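1. Based on what follows, work out the 3D shape:
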Amino acid sequence: MNRRPILWGVLIGLVSAALLAPWTGSALGRLAKARAGLASAIAVTKVPASDTAVLKPDLTMAGVDATAAIRGRVERLAHGGGVLVETVLPTAAPAPLVMVQLRVSGPEKAVLALADAIERDRPLLRFRSWRVEAAEGGGVRLSGVLVGALR
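-> Model (predicted):
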């Protein structure tokens, strides 16, 4: 094999790289600026630290025993509507939140009214997930996970 074509190829490659160096340098500079801008935008939109409030204080529950407070609220509302509270069990949740598994049964209108009253009342509680299914005796059973925020 002849070395002359290989040397010409290497020489043409080096000359091309030298001629394209200014455009390559400016492209790399613009890329670095874009990456820095992206990093600063991400830093600005970071998730708030755990010591910052998730909700206004009047919408949150006192952190003494939130599960008992939720249980008392659900039982009070259920008793007024004629709904049976089957289970209220605490569930693991991230720091400023409290989650409770709930299972109630009774007449359809009363169970739906209970779910509505739970979400409308203060302090704020929302169903993370829920399911309504037919129960024995012509009623319905609501099972779901309630989420609330602690102070």
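
2. Only C-alpha atoms from now on, for both contacts and neighbour counts.
-> OK.

3. What distance do you get for Ala92 to Gly80?
-> The spacing between Ala92 and Gly80, counted by CA to CA, to the nearest Å, is 29 Å.

4. Also Gly63?
-> Distance from Gly63 to Gly80, by CA to CA: 26 Å.

5. Then Leu55?
-> Leu55 sits at a distance of 29 Å from Gly80 (criterion: CA to CA).

6. what are the ranges of the helices in the chain?
-> With DSSP state H, the ranges of helices along the chain come out as 4-44, 66-81, 108-120.

7. okay but Met99 is in contact with Val88, surely?
-> No. At 10.1 Å, Met99 does not count as touching Val88 under the criterion of CA atoms under 8 Å.

8. Nearest spatial neighbour of Pro96, chain-adjacent residues omitted?
-> Distance criterion CA to CA, 6 or more residues apart in numbering; nearest residue to Pro96, sequence neighbours excluded, is Leu150 at 5.3 Å.

9. please give me the structure for this one as well, since I'd like to look at both together:
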Amino acid sequence: MSRRPILWGVLIGLLLAALLAPWTGTALGRLAKARAARAAVVASMATAPAGAPVLKPDFAFSQADASAAIRARVERLAHGGGVLVEALAPTAAPPPLVMVQLRVSGPEKAVLALADAIERERPLLRFRSWRVEPAEGGGVRLSGVLVGAVR
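-> Here you go, the predicted structure:
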């Protein structure tokens, strides 16, 4: 094969690239502006206004007894379902939140029902992280971190 067709192809390709350069530059400029606008919106959404409530008041715990209320709820539900509460300790959390580390064990159905009941009641509690693993005697052990909001 001779070099002449290859040179013509390269020359035509460079010519087309030069002709399309203004439209390509415009498209890249618009893309950069759209990305900058999106980043600004995401940044403004990430910072909550100071003093803004995290949840409606009926979904949050009162500031005074949040840890005690969580402990009472977990122990009440565990006792009703036949689940053993092995550990229940508060952990550090940012100001509008309260976090409690939890470890329970018992029959699989009872432990899963307990986790479901904890998340269904009000004020709201959610598992930030959780893990279910087999325990001695054929049961399971649920360990995790519960997160709730305080008013």
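
10. Quantitatively, what TM-score do the chains reach?
-> For this chain pair, the superposition-based TM-score is 0.71 by TM-score structural alignment, normalised by the length of the first structure; 120 aligned residues with a CA RMSD of 2.3 Å.

11. Need the helices of the first structure in TSV (columns: mean neighbour count and distance to Val132 of the first structure).
-> As requested, these are exported to TSV (neighbours: other CA atoms under 10 Å; distance: least, CA to CA, whole Å):
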stretch	mean neighbour count	distance to Val132 of the first structure
helix 4-44	11	41
helix 66-81	17	16
helix 108-120	17	9
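
12. Distance to Leu146 of the first structure for these - can I get that in TSV?
-> Output for those, formatted as TSV (distance: least, CA to CA, whole Å):
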stretch	distance to Leu146 of the first structure
helix 4-44	31
helix 66-81	9
helix 108-120	9
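
13. among those helices, which is nearest Ser143 of the first structure?
-> Nearest to Ser143 of the first structure among these is helix 108-120 (10.2 Å), distances taken as CA to CA.

14. Just the buried residues of stretch 135-151 of the second structure, please?
-> Buried residues in stretch 135-151 of the second structure, counted by 16 or more other CA atoms under 10 Å: Val140, Arg141, Leu142, Ser143, Gly144, Val145, Leu146, Val147, Gly148, Ala149, Val150, Arg151.

15. same check, this time on stretch 52-67 of the first structure
-> Using 16+ other CA under 10 Å as the burial criterion, the residues of stretch 52-67 of the first structure that qualify are Val54, Leu59, Thr60, Met61, Ala66, Thr67.

16. Now the two most distant members of these.
-> Of all the pairs that these form, the one spanning the most space (CA to CA) is Val54 and Thr67, at 18.4 Å.

17. neighbouring contacts of stretch 100-109 of the second structure?
-> 67, 70, 82-91, 111, 135, 138-147 (CA atoms under 8 Å, 6 or more residues apart in numbering).

18. Give me the distance between it and the centre of its chain.
-> A distance of 22 Å separates the centroid of the chain from that of stretch 100-109 of the second structure, by CA atoms, centre = their mean, to the nearest Å.
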